[in-house]
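Q: here is my input, please return the structure:
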Amino acid sequence: MQAWTCWATCRSRRCGRPFARPSRSSGRVLRRTIWIPRRMGSRPPWPRPEESEKLPVYADPTEGVTVQAPLLRAWTVALLEKIGTPGDIAADVAEILVSADRRGIASHGTARLPSYVALVEAGVMDPAARPRVDRERAALARIDANNGWGHHASRFAIDWAIERARSTGSATAIVHNSNHYGIAGWYALRAAEAGMIGFSVTNASPLVAPTRALRALLGTNPIAIAAPAGHFGAFCLDMATSTVPVGRIEVAKRRGESLPVGWAIGADGRPATTPDEAQAGALLPLGGLEETAGYKGYGLSLAVDILSGVLGDATFGPNIIGLFRPEAPSDLGHAFWVIDPAAFEEPGAFEQRLERLLDQLVAADTVPDAPGRVLIPGEPEAEAERRSDARGITIDAQHHASLVELAEANGVAFPDISPNG
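A: This next block holds a predicted model:
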């Protein structure tokens, strides 16, 4: 519990405590021996019950407020500048966070600002750090985020890959020494907006138990793939490699609901049927239990960690410090790939064929009682984005309260809002 005492202290001021970087393979300390994280597994990688009630995500939006995206973006920039983030970096971070809110992915938007600010106050993330290319060869680059904003370093990386792919046909950029980067889909969509195919993956702190394992050893390790798709705008698959996100467990706990078999396991390794059991154990990979092919999700999660953490020389697997815990830097790894279809044929030909394929899918006959036609991955988020731009972004009551508290603590007035309903 020592770390949680430090967390409470660090939220109000920098704790100034030095830290060491654990070995990416064994947990031993590299380069300097100052501080070593406590033994893995000494505490489940979940929020404590009293913290879970305060999480500003997955709440009922009808109880919240509405704020216009430009105002929320400008306020976020001002807040980030107040804690030491240069203006151009703050603009990148704000753009990506507000994009998540606009697309209805509140768990990865401005709701995370209190956690980010706490990391800066604890001295374990450098808000002014700038990424640099530390290794480069033709269409490949490894980028050091210098323990700065994952969003800014990742935008730098995907832009490098897009620009390089214009001349080489494809490019790969890998980021290490980084932090949480928000929604994976933003970076893949940036390539799609440039007429290219984009891939984005990242590793994360361990919340998922590999098939047959008793405890969490891998992250939810998301995958995003996007491509230009004619009148559909873009195809955008953005998914975690776990069966459900941790927020679904938190919602079930608040509502007093039981859990379906296949979402999580308890501390004893058996299927969790209550949120308390799940919070004492681990999430299951996509597919759930072994008999329902959960090993496929486990393989996907591991592949993401190999490509982003292991290949990128970042921390990986069970060695990753919790994303929003102030003991030491997360040292996350991200990986990006860009393919320019115009390298294979005339520009636009690929997009036309993809549009034709998607037209065939949405025209498919549906099963009885289907709520509508077949959807294309990314369509619900794109519709949420259009709705947010027209009517404003819906922020639930807990999310709004956390931002107002943050605004007051840092002397940056929160923008005007209107109640929902």
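Q: please count neighbours and contacts with C-alpha atoms only from this point.
A: Fine.
Q: can you show me the helices along this protein?
A: Along the chain, the segments classed as helices by DSSP state H run 2-10, 49-52, 69-82, 87-102, 113-121, 150-168, 184-193, 246-255, 275-279, 294-305, 349-362, 379-391, 397-410.
Q: start and end of stretch 119-137, how far apart?
A: One end of stretch 119-137 sits 34 Å from the other (C-alpha to C-alpha, to the nearest Å).
Q: before we move on, what about stretch 141-156?
A: Using C-alpha to C-alpha, the two ends of stretch 141-156 sit 11 Å apart.
Q: second chain to compare with the first, below:
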Amino acid sequence: MITRRRALALGGVGAAGLAGAGAALISRGGSEAVTDAVAFTGPHQAGIVTPAQDRLHFVAFDVVTKDRERLVRTLREWTAAAARMTAGLDAGEIGAVDGMPEAPPDDTGEAIGLPASALTLTVGFGPTLFRDATGKDRFGIAGKLPAALEPLPRFTGDTLDEAISGGDIAIQACANDPQVAVHAIRNLARIGMGTVSVRWSQLGFGRTSSTATGQATPRNLFGFKDGTRNLKAEQEDLLREHLWVPDGDGPDWMTGGSYLVTRKIRMLIETWDRSSLAEQEAIVGRHKGTGAPLGAAGEFDEPDLTAVGADGTDLIPATAHVRLAHPDTNNGARMLRRGYNFVDGSDGLGRLDAGLFFIAFQRDPRTGFVPVQRSLAASDEMNEYVRHVSSGLFACPPGVTGGGWWGDRLFA
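A: Sure thing, here's the model as predicted:
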């Protein structure tokens, strides 16, 4: 019987042999059991329509080398390590404790004994990877820059901190154990030392969206159900229309991929908590308890944007979040949301530094995120209680197949 995080070390298996690693057998209390691993390979990257896990560690890197071959080598090494870690194994073949005592181990070791915890690792490339601030082609890939990867506009009310925005490469680690997610990012940063440096990172807990029909709708830190109308993995027709980049819709290397938008949204928790229930529900446009739209009984009832009350006013106010974010208000725009709550301590004045780390995947941010956020920024009553402090946009290529690696079609 072999233990977790030593299986591949014993067999010397590389990244190409990991396609079926998610179904490997491991030792748990003396009996065999199938791991809770999510398949790493496939037509689309895991961590997008994968049922949303409970924990997040998101990181954005700056590429600090000018050597294209070194960057490619790092992407290859990252792919091999990602495939191993998502299968519940050490980042390297030797592992955390079996190497030469005189050399650093090729895994940091804090995940020894932990299950895979449904870990997914999703990579995306930012616009600055293609061209620097002067417009110079950094790695010979400027000609492959997708038009959809144009920088996001600055929206009304944005208070963005550039130090925690943007980045050349992003990696999203999601898992059901925070230590597994942190371990994954830590080891990728270690492997990439000298090629990349961490620009910013974000921990998250308590998913704020469901991405599968079997998941209950979670709540955000305002106490409301969040993501009721989110796209789901089972809605394949809607995913083809709103999520996946089709053939011919941009450069070939993005076919089957998706575009990732991140926004760190600080919630003014203390101010919100002093607002009446009626005011909170009017701002959101839903009942706090059931999640039903105002004027409806069930959470999944369609919001009636034409309904009026006995006094002749809209049941769902014109400035309600639900109305302004609705596809009917935004020419049918839809996204797959995958955000998380965060609490980063206090701001030194006794106020929580907390809120929503918004994550959304879409076929094209110009027709997905941008029009919705413009609508919200202009009129959403919730703006009194939130501050957008960071922003990011990344192109996520399709999944790894046939022994490939992250970015293989981009750097071909």
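Q: what's the TM-score for these two chains?
A: After superposition, the two chains reach a TM-score (TM-score structural alignment, normalised by the length of the second structure) of 0.25; 170 aligned residues with a C-alpha RMSD of 7.1 Å.
Q: before we move on, back to that, for Pro228 of the first structure, find the nearest of the helices of the first structure.
A: helix 184-193 (4.9 Å; C-alpha to C-alpha).
Q: packing partners of that closest one?
A: If you count contacts as 3 or more C-alpha pairs under 8 Å, 6 or more residues apart in numbering; DSSP states H and E, helix 184-193 of the first structure packs onto helix 150-168, strand 197-202, strand 223-228, strand 234-239.
Q: now the longest one and helix 184-193, what's the angle there?
A: Put plainly, it is helix 150-168 of the first structure. Orientation check (axes from the mean of the first three to the mean of the last three C-alpha atoms, to 10 degrees): helix 150-168 of the first structure against helix 184-193 gives 30 degrees.
Q: packing partners for helix 150-168 of the first structure?
A: helix 87-102, strand 170-178, helix 184-193, strand 332-339.
Q: residues of that helix that come out buried?
A: Residues of helix 150-168 of the first structure classed as buried under the neighbour-count rule (16 or more other C-alpha atoms under 10 Å) are 150-166.
Q: in a markdown table, list the helices and strands packed on helix 184-193 of the first structure along with distance to Gly297 of the first structure.
A: Converted to a markdown table, those look like this (distance: least, C-alpha to C-alpha, whole Å):
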| stretch | distance to Gly297 of the first structure |
| --- | --- |
| helix 150-168 | 25 |
| strand 197-202 | 14 |
| strand 223-228 | 11 |
| strand 234-239 | 11 |
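Q: shouldn't Val386 of the second structure be in contact with Lys264?
A: No - with contacts counted by C-alpha atoms under 8 Å, Val386 of the second structure stays clear of Lys264, the gap being 10.1 Å.
Q: these two: which has the busier surroundings?
A: Higher neighbour count among Val386 of the second structure and Lys264: Lys264, with 26 against 18, using other C-alpha atoms under 10 Å.
Q: which helix or strand contains that one?
A: strand 258-267 (DSSP states H and E).
Q: need the next SSE after that strand, C-terminal direction.
A: helix 269-273.
Q: list the buried residues of the helix or strand following that following helix.
A: Remark: after helix 269-273 of the second structure, the chain's next helix or strand is helix 277-284, criterion DSSP H and E. Buried residues in helix 277-284 of the second structure, counting neighbours by 16+ other C-alpha under 10 Å, are found at 280-284.
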